[in-house]
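Engineer: Predicted model and sequence below, questions to follow.
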Amino acid sequence: MTCYELTFPVLGRDELVTWGMVNRSTGQILATLQNVDAVHGTYYLLMHLWVGVFGDSVFSLRFPTAVAASGAASVVSLIGRRLFGYRAGILAGILFALVPAVSRYGQEARSYALVIFAVSLATLLLLRVLDNDRSPWRWAAYALALAFVGLLHLIALSVVLAHLCLIAGHVRQNLDRSPWWKSALALTAVAACVTPVLLLGRSQAKRQLYWVAEPGIWDIPPLVTQVFASALCAGALISLAFAARSSRKGPLLLCGTWALLPPVLVWLASHGEVSYWRNVYILFTLPAWVLLAGAGLAAVSRSRKADAIFLVTLAVLALPDQGRVREPLAHDVGFAPVDYAAAADVIKQGYRPGDAAVYDRFRTWKLDSGVQYYLPRDLKLRDVFLARTPAAINDLYAVECSPAARCLKGEQRIWLLTQGNEFPLSAIDPGESMALQSRYTLSKSASVTGMTVSLLVRKEKK
């Protein structure tokens, strides 16, 4: 499901951040992480290596997450087989693949699908550890997987609470307390690995998440729907989850705490100085829900034929949601969608050598890199009001030159790209607008989704 129409949606703002970061040198990435986005540093470094080999096409940027989402489906099936039996495991893997959110974030050049895979893998490795808790190699593999989870996304480490519940059940059943000190050693090693990222992330949280609103109690149901990217799938799978049965308490306790505790903790933490109330931060709970749903379906369904009828029906009913996550501008949901590719096409059709560009950085973010990504690499447009690029200052934001009039170099034509459809010279910084209006006239404008592309032509001297 994740590879179907993988390249169709236009890159979203977050994906453009990925593109901008991974095309920096390793030294520049590490320097930038000291200032911003440290919590995504591991993903950027991995993608930097990937892009260095396979390039930065849309397919290349998104393919690793598509593979991660597919791998997660397999791991979920293996976990389900261990916890609830073979049939429930197969059903859980199929249900996972049918969730529209898996398609949505399995097609995005961000770390979230990789986080889901890493959390699922760490859980599977813990189950293997408890098969033979005397093996140091199994403990080491579990600790490495869990450290990888934390380095990809710190909030996902809350899955440890579910893991501790599983270990507690194992200790009680086997009357052997050694897993406690062994798990303590493993978690200490994990903490040592992720502490630098934790400290940097905390110092940068206000700057990165200032725009996320503090949640109220009525914000919980909408977020649940967003986690599944489908109200239909959310309702069906959560209903099935309540029908899950097991002869042992451990599987239900593991999946229940994995599904429920992280959202509760994120909700509580979001009432401090910074709010973390975003659906992408708790996507890693999806495997827990589908594991319970797979067990529930296996419990209530009378035959494999009934299983197949339910799965086909769910797949058909979820098709509209699957279509929505693949719409051209689906990756900017939550923001004002902008069609960077269409804007770039307007410029390509009217471009002349020597043309320059002015981008609306006064009100919007990543308008410049979005258009630049979809322009041919050999089409050069001088960014008129750019003083220093984000890469040059180890940041995500550019520095504009001032005063604006000094930055004009006598270009005959300037492409002005602004968000929205209002008069373009009213949409940019007032100083830049005044400098342009004194020397240029508006020749033509074209509107695309979320953006206006205008051509300014230099006034003739009288």
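Structural biologist: Received, thanks.
Engineer: all contacts plus neighbour counts: C-alpha atoms, from now on.
Structural biologist: Will do.
Engineer: Report the buried residues of stretch 432-439.
Structural biologist: Of all the residues in stretch 432-439, those buried under the rule 16 or more other C-alpha atoms under 10 Å are 432-436, 439.
Engineer: unless I'm mixing things up, residue 369 is touching residue 16, no?
Structural biologist: Yes. Counting by C-alpha atoms under 8 Å, a contact exists between residue 369 and residue 16, whose distance comes to 6.8 Å.
Engineer: All the strands of this protein, in order from the start?
Structural biologist: 356-359, 382-383, 386-388, 399-400, 413-419, 440-448, 451-458 (DSSP state E).
Engineer: Report the distance from the third one to the chain centre.
Structural biologist: What it means is strand 386-388. The chain centroid and the centroid of strand 386-388 are separated by 28 Å under C-alpha atoms, centre = their mean, to the nearest Å.
Engineer: do the fourth one as well
Structural biologist: Centre-to-centre, strand 399-400 and its host chain are 27 Å apart (C-alpha atoms, centre = their mean).
Engineer: next one: the first one
Structural biologist: Once both centres are worked out by C-alpha atoms, centre = their mean, strand 356-359 turns out to sit 29 Å from its chain's centre.
Engineer: picking up where we left off before, so which of the strands of the chain is the most packed in?
Structural biologist: Looking across those with neighbours counted as mean count of other C-alpha atoms under 10 Å, the highest average goes to strand 413-419: a mean of 25.
Engineer: before we move on, back to that, just the ones of the buried residues of stretch 432-439 in helices?
Structural biologist: Among the buried residues of stretch 432-439, the members falling in helices (DSSP state H) are 432-436, 439.
Engineer: which one of those sits closest to residue 410?
Structural biologist: Using C-alpha to C-alpha, residue 439 is the member of these that lies nearest residue 410, at 9.1 Å.
Engineer: A further structure is provided below for comparison with the first:
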Amino acid sequence: MTDSPDRQPLAASWRIALAAILLVGGWLRFYRLDVPSLWPDEMLVALMASFPPQYIAKWALALEVHPPTYHYFYSLVEQFGLSDFALRLPSAMAGTASIWLMWRAGRLLFGEGAGLFAAALLAGNPLHVWLSRQVRPYALMVFFFLLAFIHLALYIRTGDRRGLWKAMLANLPLLLTHYISILIVGAEGALLAAAALPRLSGRRVKDLLLFAAVSLASFAPALPFFLTMMAKRQDMNARVPFDVVLDRTLEYAQGLFNLFSHPALTWALIALWAAGLLLVAARARDRLGWLAYSLGFMALPFAVILYQRYNTFYFSSHISFMLPAVVLPAGYALAVLARRSRLIPPAAALTAGALAALILLHDHARLYREDSTIISWWHFGTFKAMARELPVHVRPTDQLVFSDMSLPNSINWYLRRFSAMNPVESPRLGQDGPAVVHFLSNGESVGNLFGSRADIEKTGRVLGRWKLDALNVTSVEIPREPVPAVDVLPFEFTATGHPGDFFSKVRSMEGLAVKPDWGGSLHPSRYRTPGWAGFEFVNGLGEAAMSVTAGLSFENIGEGDAIALEYSVDGGPAARVDVSGGPDRNRFVSVPLSLAPGWKRLLVRVLLACAGRTPYGYGGSLQTVQLKTLSLWACPPGQTGPCDQRLFEAQVRMAQQGYLGIGFAKESSAPEQSLTLPESGLAVHDEGPPGWKVLSPDAPDKQVTVTVKASALKGGAVFYPRTGGGSFVSVRLGGPDGPELFRLTGLHGSWTPIAAMYPLALPEGQDAELSVTLSGQWAQLWVYGGSALFRRPR
């Protein structure tokens, strides 16, 4: 068997030109590879790859839209270095190697000249240069796709099964890395079938079946993740209007020619591409089949995207595997325009050099500076610069409140390398002086606690407004309240997770961070290291006897997470009570404290520990355990009446505040379910936004039960009860006599908020039948259409 066309010896001038093109392409990809700072998508890969394999798998099942393979690969990469250069090295290497593969593909299908020019065009292609400088899978995907592209073409040309096996081997990392590979392999199968039809034989049919079977087997490890993602992520199934997806498809296809460089380059490359199509048709009819083969990898995936009207997680990078369909016809056009064979090597090398000069001169600021960015709509600033500047502006005892969890995780990634003083990972607050708190946001709001800087400035004395790279920072000094004295019974103290309240009342703190959402809460700032908040009280009643109870409102959904309470008297040994072990359906616990009469000073510490086993959000799971409020009540021992009622009401208020947030869910977030309403005793009112109805008993002394049957839910559910005037809403699992999952009791003279979203801890992944009891005329259940349950937001 003779060597394939892409294996024939090359003349020296061609070898020199190819080496020059590779050198130019490599320079564009490796030059200043440590800049810019990792942007959010890159940072997500780096952060997730630092977790154990079991966590990565659970995270991919719970939150991710890609299989976990790429993150497993980067877990290995991170063993060799954590610098931006080290993390981007695999992409840069794959991107440079792809230039050589493009040369091979062009030489095989359209001749040596087309191959050399195609390599030059890929060397200076703005999209490919950018992808080759990222901690993202797309440069590696282009590399493996080109391998499959070449070997599949060799199989079609020769019928040699070795080419088919090599193509299927190259498909394996594709199928395990990104779900867009389904379109790639589907196009391969369709093109194989089309190529086999003119000379159909039993052997070709067997090869097609072999290809299908091996492809399915290769995708099998990713299949559970794919099916789970499709079931959980409703946005992945969302269909948009055809004109919208067509407009986006044309826009992203243009990015294949020129993602960000000078507009003239776009039209020049489109003209070359169109000329290549016409020239192949006019001058090289024997290559029309290979032209159709190349274009098939553009036309067939686009046809599926348009038919499905898909527009989620869709950008030029996702279709970068189509680059051969762009540069091969354009490369053929340039080879024809060169006219003479001896002119092709220097012309190809000059083409690569010209494209490189354009990028280095015109686009240097977009690729090769610390603050460079391409994706402006998903850009929080330069994390590396933030990490360098932050220790300069804040003291070790200053507190940081971030608007988004992605910010501290990303800044902390660099802080660990740049600074011994790390206010993100190791916050601490001493007993003396006011608390200095810096609120950091990439907008005007911070979480949903503070809608503007003016709201922030109400928490204390404003020290200043300043910028940390792209972040707005408002610095506030919050005065500390005196140590509370138990000088009258009954006594009540409550500290919430709201920064203005918490920092004014806490006596000392270490290893806790504030989450400025849904009323505010505290969570650990690092994994497997407990953070704690200490509160101090003095006895102003001398030897008077009293009963003292601590109450904690919290959320603990993480496996292995823990909440504990420690208390000590007058400097003596601390007593410890383990309050909660995650995952925990309880959200409130009261703890009686054993105190001897005559105590002088009481220290109460709440400890939070995150095991880091349950995926939660961007880059981590520190927020799976949260403290929302701490209360302390002191009552005369054995007294009934006012003190008991006060304690009861305080506990009820804390339970009422256990909602996740205020706001009605979207109809699309409702899982499959059915409601069965009682035949009598139920009143139905139209209130609130259009479509929402309120169910409640039709008389003060009535109690009614609504039955809800819901399909398997993962990640929990929320619903909308409301109470007032001594009524209550109770939810039991499996019927009226089943275990109680939830109870919300009303208080006379007050209502719980409209649209308060309360969580329900349902059996994970199982169908559930719930009995929702509404007792009293002021007990309400708000429903939309036939839905009472909604998926828990992240």
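Structural biologist: Structure received. Source: prediction; values computed, not measured.
Engineer: in structure 1, what residues pair with the longest helix anywhere in structure 2?
Structural biologist: Scanning structure 2 for the helix with the most residues, using DSSP H, yields helix 84-110. Mapping helix 84-110 of structure 2 onto structure 1 (TM-score structural alignment) gives residues 58-84.
Engineer: average distance between that stretch and structure 2?
Structural biologist: Stretch 58-84 of structure 1: mean distance to aligned residues in structure 2 after superposition is 1.1 Å, counting by mean C-alpha distance after the TM-score superposition for structure 1.
Engineer: what distance separates that stretch from the centre of its chain?
Structural biologist: Relative to the centre of its chain, stretch 58-84 of structure 1 is centred 15 Å away, using C-alpha atoms, centre = their mean.
Engineer: hang on, the earlier thing: can I get the ones in helices among the buried residues of stretch 432-439 of structure 1 in JSON lines with distance to residue 293 of structure 1?
Structural biologist: As requested, these are exported to JSON lines (distance: C-alpha to C-alpha, whole Å):
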{"residue": "432", "distance to residue 293 of structure 1": "56"}
{"residue": "433", "distance to residue 293 of structure 1": "57"}
{"residue": "434", "distance to residue 293 of structure 1": "60"}
{"residue": "435", "distance to residue 293 of structure 1": "61"}
{"residue": "436", "distance to residue 293 of structure 1": "60"}
{"residue": "439", "distance to residue 293 of structure 1": "65"}
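Engineer: so which of these comes closest to residue 64 of structure 1?
Structural biologist: Nearest to residue 64 of structure 1 out of these is residue 432 (C-alpha to C-alpha; 40.5 Å).
Engineer: how about residue 237 of structure 2, what does it touch?
Structural biologist: By C-alpha atoms under 8 Å, 6 or more residues apart in numbering, residue 237 of structure 2 lies in contact with 230, 310.
Engineer: swap in the one 5 residues further on?
Structural biologist: With contact taken as C-alpha under 8 Å, 6+ apart, residue 242 of structure 2 is in contact with 306, 309.
Engineer: Same check on residue 89 of structure 1?
Structural biologist: 76-82, 291, 294-295.
Engineer: mind checking how far it is from residue 296 of structure 1?
Structural biologist: From residue 89 of structure 1 across to residue 296 of structure 1, the span is 11 Å (C-alpha to C-alpha, to the nearest Å).
Engineer: what does residue 258 of structure 1 give?
Structural biologist: As judged by C-alpha to C-alpha, residue 258 of structure 1 and residue 296 of structure 1 stand 16 Å apart.
Engineer: Residue 119 of structure 1 now?
Structural biologist: In this view, residue 119 of structure 1 and residue 296 of structure 1 are 22 Å apart by C-alpha to C-alpha.
Engineer: just the helices in the stretch 251-400 of structure 1 please.
Structural biologist: Secondary structure of the stretch 251-400 of structure 1 (DSSP state H, counting those that start in this stretch): helices at 286-300, 304-317, 319-324, 340-350, 367-374.
Engineer: which stretch among those helices comes nearest residue 112 of structure 1?
Structural biologist: Taking C-alpha to C-alpha as the measure, those were each checked against residue 112 of structure 1, and helix 286-300 came out nearest at 11.4 Å.
Engineer: how close does the closest one sit to structure 2?
Structural biologist: So helix 286-300 of structure 1 averages 1.6 Å relative to structure 2 (mean C-alpha distance after the TM-score superposition for structure 1).
Engineer: ranges for the strands of the stretch 451-600 of structure 2?
Structural biologist: Secondary structure of the stretch 451-600 of structure 2 by DSSP state E, counting those that start in this stretch: the strands cover 461-468, 471-478, 485-486, 491-496, 508-510, 512-515, 521-524, 531-539, 547-556, 562-569, 575-581, 588-593.
Engineer: I'd like to know which of the ones in helices among the buried residues of stretch 432-439 of structure 1 is nearest to residue 191 of structure 1.
Structural biologist: Distance from residue 191 of structure 1 was checked for each of these by C-alpha to C-alpha. The minimum falls on residue 432, at 48.5 Å.
Engineer: ok so, going back, using TSV, please lay out the strands of structure 1 together with distance to residue 348 of structure 1.
Structural biologist: Listed next are those as TSV, based on distance: least, C-alpha to C-alpha, whole Å:
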stretch	distance to residue 348 of structure 1
strand 356-359	13
strand 382-383	15
strand 386-388	21
strand 399-400	25
strand 413-419	11
strand 440-448	13
strand 451-458	12
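Engineer: Next, count neighbours for residue 276 of structure 2.
Structural biologist: 25 (other C-alpha atoms under 10 Å).
Engineer: The equivalent of residue 28 of structure 1 over in structure 2: how many residues sit nearby?
Structural biologist: Residue correspondence, TM-score structural alignment: residue 28 of structure 1 in this structure matches residue 55 in structure 2. With neighbours defined by other C-alpha under 10 Å, the count for residue 55 of structure 2 comes to 18.
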